[in-house]
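Asks: Dropping the sequence and predicted coords here.
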Amino acid sequence: MSSSTRVAVVTGGSRGIGRQAALRLATDGIAVAVGYGGNQAQAEAVVAAVTGAGGRAIAVRADVADETAVAALFDAAEASFGGVDVVVHAAGVMTLAPVAEFDLDALDRMHRTNVRGTFVVNQQAARRLRRGGAIINFSTSIIGLALPGYAGYAATKGAVEALTLILARELRGRDVTVNAVAPGPTATDLFLDGKDEETVARMAAQPPLERLGTPEDIAEVVAFLAGPGRWVNGQVVRANGGIT
């Protein structure tokens, strides 16, 4: 491989926004390590789509909260492609319930993936990214909307935003940017699960653009931050169609 080839690790890369981000980065000539938690077939389908279009990709299973597994994911990217330049941390889970009724075991599971997982992935990224690199985390526009039922999920993403802003400053002198993308309502399985048609329609009507976002919409923001958006650093980009 050319020494100028850029390499991305994309967690949650087998479905939803992570999948689309991996496909979008590949169109820019970036080699992609698709990290996935459990669905090997979906991850391999992403790899097949990338390689079928002339790109380079591998699939690696990794629990994002397991530091050994995440280190192995980065090892695989480095062994296959020569290094890591971009990290897109799209893996996440969402459980919804009012605070008074929230199952605390479910809260712990969500914290393990969304908070610890983000910290573990960012820790490896901070240690390994080459100069000119980019770390892209995921928050949510729900933090601004403050919708009932989302307190547990929004709290985990508030932690992601804090980590993102501080890590950007800790990497002073490294020429590595650290940002978070905060999507609004986006048509993914994670968002649509458990919602009836009326709820989806109501949320789709809220932005001035009067539609749900798509994974492709969010992937374009990721591609900008991973490539030309070098002067955007330590920011939370609210990609939500103007909903807030």
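Replies: Okay, I see it. Numbering: from 1, shown residues only.
Asks: use CA for all of it now, contacts and neighbours both
Replies: Noted.
Asks: in stretch 219-235, what's buried?
Replies: Buried residues in stretch 219-235, defined by neighbour count with 16 or more other Cα atoms under 10 Å: 219, 221-223, 225-227, 230, 233-234.
Asks: Please flag which of those sit within helices.
Replies: Using DSSP state H, the members of these that fall in helices are 219, 221-223, 225-226.
Asks: just those now: which is nearest Gly13?
Replies: Ala219 (11.6 Å; Cα to Cα).
Asks: what residue lies at the spatial centre of the protein?
Replies: Taking Cα atoms, centre = their mean, the centroid of the chain lies closest to Ala90, which sits 2.0 Å from it.
Asks: Kindly provide the distance from it to Ala100.
Replies: 29 Å (Cα to Cα, to the nearest Å).
Asks: Kindly report the same for Ala48.
Replies: With Cα to Cα as the criterion, Ala48 and Ala100 are 45 Å apart.
Asks: ok, structure two:
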Amino acid sequence: MPNGLFDLTGRRALVTGSSQGIGQALARGLAEAGAEVVLNGRDAEKLAAAAEALGARSLAFDVTDYDAARTAVDAFEAAHGAIDILVNNAGMQYRAPLEDFPEEAFQRLLQTNIASVFNVGQAVARHMIGRGRGKIINIASVQTALARPSIAPYTATKGAVGNLTKGMATDWAKHGLQVNAIAPGYFDTPLNAALVADPAFSAWLEKRTPAGRWGRVEELVGACVFLASEASSFVNGHVLYVDGGITASL
């Protein structure tokens, strides 16, 4: 790699919601690029199994709990040292017609998809600011730019992640932080299991996406390593769509 621009050796990365799916794939990719990885999740047993498989540390806390996130991050930094890279990946989906959408599900989406980015982002950034450097990568979505039936509240949360990313960059770039987002298109993950299993939806998706297929989670790793590395030292407040061209094409 030229000049080691993409080398993460000596860096430590915390990836939220990394017991499975996209979070786990990104954690593995960061580790392969040289980073020491810290996995996060709420299910301690599932988290421990994922951490053992990856040879990573684990840090179990609820990202929707502001005090728990700050306490966990502060304690980890005091005990183990700097978190150089944060990937805010934790998220959830809920599908229902908007006119029947349960209020409780709407509130859970707000807390899991938006508040978690603020909670963990602020907790980690306070330490990064003191060091004058840091990388924060928020996981947005193709729904940051587009909508589909039955997921309007999810779409709202991912639009907010895109704008919160811009706001974080605007406030924290002067302190040496780069804050960007990755917006995945349609990937074969546990979150999309119902859609993957639906032949009609898969056929529609293959027609709608210029690349003609579902994405593979490993195809998000390159974008994550780029945004976590020195290669992106002047990239800030950007939302990088990794979507097979779906947002580029009518």
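Replies: In hand now; what should we look at? Just so it is clear, the model here is predicted, and its values are computed rather than measured.
Asks: And the TM-score between them?
Replies: Overlay of the two chains. TM-score (TM-score structural alignment, normalised by the length of structure 1): 0.89; 235 aligned residues with a Cα RMSD of 1.8 Å.
Asks: which other helices and strands contact the longest helix anywhere in structure 2?
Replies: If you go by DSSP H, structure 2 has its longest helix at helix 152-172. In terms of contacts (3 or more Cα pairs under 8 Å, 6 or more residues apart in numbering; DSSP states H and E), helix 152-172 of structure 2 is packed against helix 103-109, strand 134-139, strand 177-184.
Asks: residues touching the residue nearest to Val99 of structure 1 when sequence neighbours are not counted, list them.
Replies: Distances taken as Cα to Cα, 6 or more residues apart in numbering place Ala151 nearest to Val99 of structure 1, at 6.6 Å, with adjacent residues excluded. Ala151 of structure 1 makes contacts with 96-99, as judged by Cα atoms under 8 Å, 6 or more residues apart in numbering.
Asks: Also Glu161 of structure 1?
Replies: Residues in contact with Glu161 of structure 1 (Cα under 8 Å, 6+ apart) are 139, 180, 236.
Asks: Would you confirm that the first one contacts Asn179?
Replies: Right, the one you point to is Ser139 of structure 1. No. Checked against Cα atoms under 8 Å, the pair Ser139 of structure 1 and Asn179 is beyond contact range at 9.8 Å.
Asks: and for these two, which residues touch both?
Replies: Common contact partners of Ser139 of structure 1 and Asn179 (Cα under 8 Å, 6+ apart): Val236.
Asks: the strands in structure 1, which residues?
Replies: Using DSSP state E, the strands of structure 1 run over 7-11, 31-36, 57-61, 86-89, 134-138, 177-181, 236-237.
Asks: and those as JSON lines, adding distance to Asn114 of structure 1?
Replies: Formatted as JSON lines, the strands of structure 1 follow (distance: least, Cα to Cα, whole Å):
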{"stretch": "strand 7-11", "distance to Asn114 of structure 1": "12"}
{"stretch": "strand 31-36", "distance to Asn114 of structure 1": "14"}
{"stretch": "strand 57-61", "distance to Asn114 of structure 1": "17"}
{"stretch": "strand 86-89", "distance to Asn114 of structure 1": "10"}
{"stretch": "strand 134-138", "distance to Asn114 of structure 1": "9"}
{"stretch": "strand 177-181", "distance to Asn114 of structure 1": "13"}
{"stretch": "strand 236-237", "distance to Asn114 of structure 1": "16"}
